[in-house]
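Engineer: Just to be clear, the model below is a prediction. Sequence and coordinates:
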Amino acid sequence: MKKIISKVNSFLSKVAEKKLKIKNDRDQLPAERFIIKEPFSFKINLTSYHINSDPYWKEQKVYQSHEIYYTEVKNASIIGKGVVVNREGEVLLESTIFQKEYLDKLNVNHLISCQKLLPTRKLEKVFSVANRLDKSYYHWTLEILPRILVANQTPSFNNYKILIAHHSPSYTKESIAFLFPSLAANIEEVKVFQRVITNTTRLIPFLHIRDTSTRMMNIYYPEMIVKLNKLAHQQIENIENIQKKYPTHLIISRKNALQRRILNEEETVKYLGKYGFVNICLEELPFKEQLLHFYYAKKVIAVHGAGITNIIYGKNLKLLELFPEERTIRDAHYFAQISAALNFDHFLIKYKSSNINQDLRIDQKLLAKIGKTLSLEML
C-alpha cells in the first residue's frame, strides 16, 4: 500500500511541478533580512589529513561564504517536510536545502498547489528544520544543528516552535534537548499531509555552499563545526557526576548496516581488544551516550559511514578511516572537513572491497597497517 501511495504522489508531484512559483534567495537576497555576518573567505586546513594520494579537493582553495542572516516570513504555510510557502504562494527554496532537486524528491508539489485542501494546523511562531535529508545523521549534524545554534542567538528565539518531521529519528529530539536544553519544550512534530499556517516563520539559510565553484560538493563553514564542538563540550562539562568510565579507543561497528561491514568483525575486535579497543554500535546508543563516547575518545577506527560524524564532539582524537577504493574519493571529503576544522589527525586507508556491498575482510596485512598508523605496539 505504501508503495502505491508513493508512486501516486510521485506522479502527481511531477504533474504539478510546472505550476510552482519558486523564490531562490541565493539568486537574490531578501530585501527584509537581519544580517548576522557578512560574507567571508575561508580555507579548509587539511595539514592533519593523511592520505596516500592527492584528491582534487585537497588543494588549499579559498572559498567564499554566503551572507549569514535570518528573515521573518509573515503568514507563511509549511507543507510536507518543511517546505515554506510565502503568502504570495512562492516556495522558498532555501527551506528545501536551496536546491530544487531536494524539493522535487519530497514529492509534495501537488500538495503545495492544493494546500488549501489539506488539514490545517495553526502555530504562532515557528522555525522549521524538517527537510529531505533530516533522517541522515550526517546531514542532521552538519546542516540542521548549526542552523539551530545560530537561530538560538537571534532575538526572542525561545518563543518559536521548532518543527521536526513526524516519526523523525530519536536523535533529532535528543540532540536538540541536550545541546539546547532551553529549547527542548519547543519541539513540535508535523505530519507530511498537513498544512501548518503560521503568523511568523523564522528562516535561516543553510550554512554551507554547493555550486560549480565547489564542484557540487557540500562545503561547510569550519567556524560552525568549531562552534558546535564547543557547545557540546560546554554541555558535557555541565553534567554532574559522570559515573561511567568511557573507553578511549573505539571501533565503530557497522554490523547492522547493509554495506561497508567488516565481515570478520568479531575476530578483528578480539585482536584489537588487546590494545584497548572497544567495539560500539552507535545506532543502539542514545545521542548523549554517542556524544560522551567521542568526547573521551583518543583513537577511533571506522569504516566510512555516518557514525564518523560523531568526531565533531571529540576533544583530541585520532581517526583512522577505512575507505573502499571503488567509491568516489569525493565522499572522503565530508568527514575530512570535520577533522580539519578541529585539527584532528585523520588517516585514510583504502581497501579493496570483498563484494558489491563494499564490505571488507581485515587481514593481517591490513591489521599491521592499522597498528603502524596508530602507533600500536603490535604483538
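Structural biologist: Cool, the structure landed.

Engineer: contacts, neighbours, all on C-alpha from now
Structural biologist: Noted.

Engineer: what secondary structure does the residue nearest the centre of the chain sit in?
Structural biologist: When C-alpha atoms, centre = their mean is applied to the chain, the residue found nearest the centroid is residue 139 (2.0 Å). The assignment at residue 139 comes out as helix when based on DSSP: H, G, I helix; E, B strand; the rest coil.

Engineer: From residue 301, how far off is it?
Structural biologist: 21 Å (C-alpha to C-alpha, to the nearest Å).

Engineer: before we move on, back to that, tell me the contacts of the residue nearest to the centre of the chain?
Structural biologist: residue 133 (C-alpha atoms under 8 Å, 6 or more residues apart in numbering).

Engineer: hmm, who's touching stretch 244-260?
Structural biologist: 261-262, 265, 269, 276-282, 292-293, 296-305, 307-308, 324, 357-360.

Engineer: Please disregard the earlier target; I meant stretch 331-345.
Structural biologist: 44-50, 57, 218-220, 222-223, 225-226, 304, 308-309, 311-312, 316-319, 323, 346.

Engineer: next one: stretch 15-25
Structural biologist: 89-94, 98, 104, 109-110, 113.

Engineer: Can you point out the buried residues in it?
Structural biologist: 16-17, 23-24 (16 or more other C-alpha atoms under 10 Å).

Engineer: same thing with stretch 299-309?
Structural biologist: For stretch 299-309, by 16+ other C-alpha under 10 Å, it's 299-305, 307-309.

Engineer: and it, how far apart are its ends?
Structural biologist: 14 Å.

Engineer: do stretch 103-110 as well
Structural biologist: 12 Å.

Engineer: what about residue 326, how many neighbours?
Structural biologist: 12 (other C-alpha atoms under 10 Å).

Engineer: For residue 308, see how far away it is.
Structural biologist: Using C-alpha to C-alpha, residue 326 is found at 19 Å from residue 308.

Engineer: repeat for residue 29
Structural biologist: From residue 29 to residue 308 the distance is 35 Å (C-alpha to C-alpha).

Engineer: ok, back up a step: neighbour count, secondary structure and distance to residue 83 added to the contacts of stretch 15-25, as TSV?
Structural biologist: Shown next, in TSV, are the contacts of stretch 15-25 (neighbours: other C-alpha atoms under 10 Å; DSSP: H, G, I helix; E, B strand; the rest coil; distance: C-alpha to C-alpha, whole Å):
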residue	neighbour count	secondary structure	distance to residue 83
89	17	coil	12
90	16	strand	10
91	25	strand	7
92	21	strand	7
93	22	helix	8
94	20	helix	9
98	19	coil	11
104	16	helix	11
109	27	helix	10
110	19	helix	12
113	16	helix	12
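
Engineer: putting a second one here so we can go through both:
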Amino acid sequence: MPSTMLNWISPGLGDETQLVQEPKWFWKEKIGSIVDAWSVAEDFTHISDQAISRLNELTQNSAKHDGPRKVIEFNCGLVFAHKIQVGNRSFRINEKLVSIDYNRLLAARELKDEFARQVGLSRAATANKELAIAADVDLALPVYVQAREIHYFFHFMTETLPQFVTIHESGANGPITLCDLNDPPGYVMGFIRALFPDLADRVTISGRRHEVEHALIVADFEDLARTHGTIPAPRLPQKLSLRSQHPDGLIGISTMFSNSHSANLRRLAEIGREAVAEMDKRHLPKRFLISRSKAKQRKLIGEDDLLAQLRPYGFEAFIAEDHTPLEQIAAFSQAEFIVAPHGAGMTNIMFASESCHAIELTQRQYVGRARHFIRLADVARCSYEVVLCDEAGENYEMKANVGNDVAIGANAIAKITGHVAKILTEGFRPSWRLRTDNEVDRVNAARQVVGQEARRYRFFGMQRSGNHAIINWVVRNLGTESLFLNCCSARKSPYETFTQLELNGEVIPKPRQIAAGIDGLVAELEPPYSLLISYENHAPTDKNLDEISMPVYAGSDFDSNVLIYRSYLNWLASYIRLVRTRLQKKGRDSMVEEVAQVARAVSQYTEMLAPLLVENQSSSIIPVSYDKWCIDEHYRAQILEQLGLSAQDNNLGTIQGYGGGSSFNESGSAENDPERFARRHDLMQGDMIFDMFARLLDNDPVLVALHDKGVA
C-alpha cells in the first residue's frame, strides 16, 4: 500500500466531505453486557503464553458480576462527498482514503506501528478544524456503500449492512451502489430485502473504479468524537490468570471487556427484532447449539457428543444456512440460551433479547476475536461467556484467516453441560431491567424527578394475589396523572429495575421506553403526579421499609405502604393454575417441578403474611384483603379513605393482563360474578396437587394462625 494511502480524510473535517446534518451527539455511554471467561482446556502447551496473554490484553478483571459493563456508542450520519473516487471496497479523494468506519480501527488491537502513527498524525491534523455542514443537499444523489468484506457473513452484517440504516432513516432516495467487484453471496441481498425492502430495488453491486462529482456516503462519528468531544480514556487491562480456580470448580476469570459499537449497529438489531415481532416462531428453537457441521473449517470436534448431553435441557441443533434471514433473526430474538463454537454463526447474537445467555466455545488462536461477538452482545445487552477449549489440527499459526478446529472431550463436555444446567436452574445474573443510557448518572437522573409527585404509594403482594386489580383501582381514584413502576427490585433504584411501566394506567411498550428514557416519559406527565411502585413476593416489615426503595427513596418518602393479600385457598388455586400453564407452554408438563414451585411459593406466602399476626401492627402498613375487596363496595371505600383518596370509580374494573392475566379469565374482560371470583378454590376441588397443599391450612402453624385471624 503506498504511504499516501496510510493517510485519510475524516468525513466532516475538510472541504472534500461535509456532513448532511449537524449531529445532535457524537457518542453516548451505554449499558452493555455481562461477560465471563473460563477454560475447559486440558492441553496448556501453547495456551499459557498466547491465549492468556491475549485475554489479558482484551479483558479487565471484575471482582464480581455487579452489573453490566459500560460501553460507548458512536453516532452515525450521511456525508456529502465532492469528487470522490469510488472503487472496490474503498473510497478515495486525492489518493487518500475516506474513512467511514473508525469503530473498526478502535476495535482492532493489531495495528502496525506505522499505521498507528499515521492514525495519530491524521487526528492531530484535524483536531482544530471546524465541523463542515453541507447546505441544501440533494437527497436524490447517488449513495455509495463501502463493502466491508461482504464475502464474510460477520463483516457484512456488522460493517456493511448497518450503513443501510442511515440510508433508510435519512430519507436518501437516490440509486445505491454496493462497492464490490465480486459476485456476492446470496445472504447479501437476502438480508437487505428482509430488513430494508424499500431500498432493495435501488441497490446495484459494482466495484468499478470511477470518479463521482457529488455523492452521499455513510460514516460513523468516532473520529469526530475524538476531535470535537471528550471520550473517556481506555482503561488499562489488569493481569489475569486462567489458572485461578473458578468458584464452581472451573478454571476461570471474571472479565470486563472495553469496547464500543455504532448507533447503526444497535438500530439494525432493533429493526431486525421489529421485522419478526409478529412472526410465527413455534417451529424455531429457543435453546440451541449452533452447528458447524456444514462448515468447511473451524469445526467443533465433539459437537454430536455435546449436543447429546444438552438435549435433556431442551437444546436443539441450529444450522443457520438452512434458514431464511428472517428465520435466523427470529430464532435469535426468542433464544433463551445459545451455545456455539467460534464462527460467523454467532453474528446474529445482536438480535437476541436481554434475557438471552450465550456461550462461545473457542481455542487459543481465536481468543482475540472474542471482542467481536462481545461487542454484539453489548448491542443486545445479553450475557456472554467465552470458554477456552482445546484445538485439533496441525497449524500452529492461522493460515489465510483459518486455524485449527475447536475440540472438546468428555471432561470438557461434562463441565460445559454442568455449567449450562446450573445457569438454567440458578441463573447467571440478576434479570437486568430497562436502564437509563448513562449508568453513572442513573440515580441522579432518578432523583431529579423526585419532588414532582403529589403522592407516593408502595404496594407489596404475592403473585396471584390481585395486586394489579387493586393498583389499577387506586390509579382510577387518584385524581392526578400517574406513573406506575411494576415489580421493582428491593434495595435498588425503582427507576432501573421495573419490569413494566404505566403512564396514567396505560402500559408503555418497551421500544417507547427505550426511545424516550425514563426522564422523557416523566416529562409527559403534568405535575404534580402520583407515583406508584410495586414489589412482588417481597415481605414488608417495619424494619425494612426504610431501605427497600433506596438509594432513591427513604421509607418516610411514601404516603402509604399497602400489603395486598388473598385467602390461602383462593391464592393457592390461582397460583397452581399459573404454574401449570407456564410449564405446559414450555413443554415441561412435570408434576415434580410443579410441586417444587408451589412449595416454594407457599413458603413465601407465609413469610409475606406473617407480619399480619403481630398485635398492634404499625399503621405504616395498610393490609388489603383481595377477597373482601372483590365483594364489598364499602370495604373498598374504607381502603380509599385510608389512602387519603375519595371514591371516584369504586368498581372492580377489568381484569389486568400482567403475568398472562387471570388464571381463570381472559385479561381485559369484566368480572361479572364477584362472589365466584372470591371462591376460586371451588374450581380446583379434587385436584391432587391442590388438595395436597390445601391440607396445610389445618396443619401448618402459621397458616392456622392466619386462618384463625381471618386472613388465610
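Structural biologist: Sure thing, it's come through. For clarity, every value in this text was computed on a predicted model and none was experimentally measured.

Engineer: TM value for the aligned chains?
Structural biologist: Put the two chains on top of each other and the TM-score (TM-score structural alignment, normalised by the length of structure 1) is 0.73; 330 aligned residues with a C-alpha RMSD of 3.8 Å.

Engineer: In structure 1, what stretch matches stretch 497-513 of structure 2?
Structural biologist: Mapped onto structure 1 using TM-score structural alignment, stretch 497-513 of structure 2 covers no residues at all.

Engineer: so where in structure 1 does stretch 443-459 of structure 2 end up aligned?
Structural biologist: Using TM-score structural alignment, none of the residues of structure 1 align to stretch 443-459 of structure 2.

Engineer: Flag every buried residue along that stretch.
Structural biologist: Buried residues in stretch 443-459 of structure 2 (16+ other C-alpha under 10 Å): 443, 445-446, 453, 455-459.

Engineer: Ok, stretch 43-60 of structure 1 next?
Structural biologist: Those would be 44-46, 48-50, 57-58, for stretch 43-60 of structure 1 by 16+ other C-alpha under 10 Å.

Engineer: now the residues you listed as CSV including secondary structure?
Structural biologist: Formatted as CSV, the buried residues of stretch 43-60 of structure 1 follow (three-state DSSP):
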residue, secondary structure
44, coil
45, coil
46, coil
48, coil
49, strand
50, strand
57, helix
58, helix
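
Engineer: Nearest to residue 211 of structure 1 among these?
Structural biologist: Set against residue 211 of structure 1, the nearest of the buried residues of stretch 43-60 of structure 1 by C-alpha to C-alpha is residue 57 (14.0 Å).

Engineer: ok, now which ones touch the closest one?
Structural biologist: Contacts of residue 57 of structure 1 by C-alpha under 8 Å, 6+ apart are 330, 333.

Engineer: Ok, residue 317 of structure 2 next?
Structural biologist: Residue 317 of structure 2 touches 288-291, 307, counting by C-alpha under 8 Å, 6+ apart.

Engineer: any idea which of those is the one closest to residue 594 of structure 2?
Structural biologist: For those, the nearest to residue 594 of structure 2 is residue 288 (24.6 Å; C-alpha to C-alpha).

Engineer: and the closest one, what helix or strand is that in?
Structural biologist: Using DSSP states H and E, residue 288 of structure 2 falls within strand 287-290.

Engineer: Now residue 277 of structure 1: closest residue in space, sequence neighbours ignored.
Structural biologist: Using C-alpha to C-alpha, 6 or more residues apart in numbering and skipping residues adjacent in sequence, the residue nearest residue 277 of structure 1 is residue 249, 4.6 Å away.

Engineer: What's the match for that neighbour in structure 2?
Structural biologist: Checking TM-score structural alignment: residue 249 of structure 1 goes with residue 287.

Engineer: Likewise for residue 267 of structure 1?
Structural biologist: So residue 267 of structure 1 corresponds to residue 305, using TM-score structural alignment.

Engineer: do residue 309 of structure 1 as well
Structural biologist: Using TM-score structural alignment, the equivalent of residue 309 of structure 1 in structure 2 is residue 347.

Engineer: residues touching its match, list them.
Structural biologist: Residue 347 of structure 2 neighbours (C-alpha under 8 Å, 6+ apart): 153-154, 157, 373, 376.

Engineer: most surrounded residue in those?
Structural biologist: Busiest of the contacts of residue 347 of structure 2 [other C-alpha under 10 Å] is residue 376, holding 27 neighbours.

Engineer: Residue 348 of structure 1 and residue 320 touch, don't they?
Structural biologist: Yes: assessed by C-alpha atoms under 8 Å, residue 348 of structure 1 is found in contact with residue 320 at 5.9 Å.

Engineer: Dump the contacts of stretch 15-25 of structure 1 to CSV, plus distance to residue 5 of structure 1.
Structural biologist: CSV is the format used below for the contacts of stretch 15-25 of structure 1 (distance: C-alpha to C-alpha, whole Å):
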residue, distance to residue 5 of structure 1
89, 26
90, 26
91, 24
92, 26
93, 25
94, 27
98, 27
104, 16
109, 15
110, 13
113, 18
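
Engineer: of those residues, closest to residue 237 of structure 1?
Structural biologist: residue 94 (34.8 Å).

Engineer: ok, the closest residue to that closest one other than its chain neighbours - contacts?
Structural biologist: In space, and not counting its chain neighbours, residue 94 of structure 1 is closest to residue 205: 6.1 Å by C-alpha to C-alpha, 6+ apart. Residues near residue 205 of structure 1 by C-alpha under 8 Å, 6+ apart: 68-70, 94-95, 147.

Engineer: Arrange those residues in JSON lines, one row each, with secondary structure and distance to residue 352 of structure 1 as further columns.
Structural biologist: Output for the contacts of residue 205 of structure 1, formatted as JSON lines (DSSP: H, G, I helix; E, B strand; the rest coil; distance: C-alpha to C-alpha, whole Å):
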{"residue": "68", "secondary structure": "strand", "distance to residue 352 of structure 1": "42"}
{"residue": "69", "secondary structure": "strand", "distance to residue 352 of structure 1": "45"}
{"residue": "70", "secondary structure": "strand", "distance to residue 352 of structure 1": "46"}
{"residue": "94", "secondary structure": "helix", "distance to residue 352 of structure 1": "39"}
{"residue": "95", "secondary structure": "helix", "distance to residue 352 of structure 1": "39"}
{"residue": "147", "secondary structure": "helix", "distance to residue 352 of structure 1": "38"}
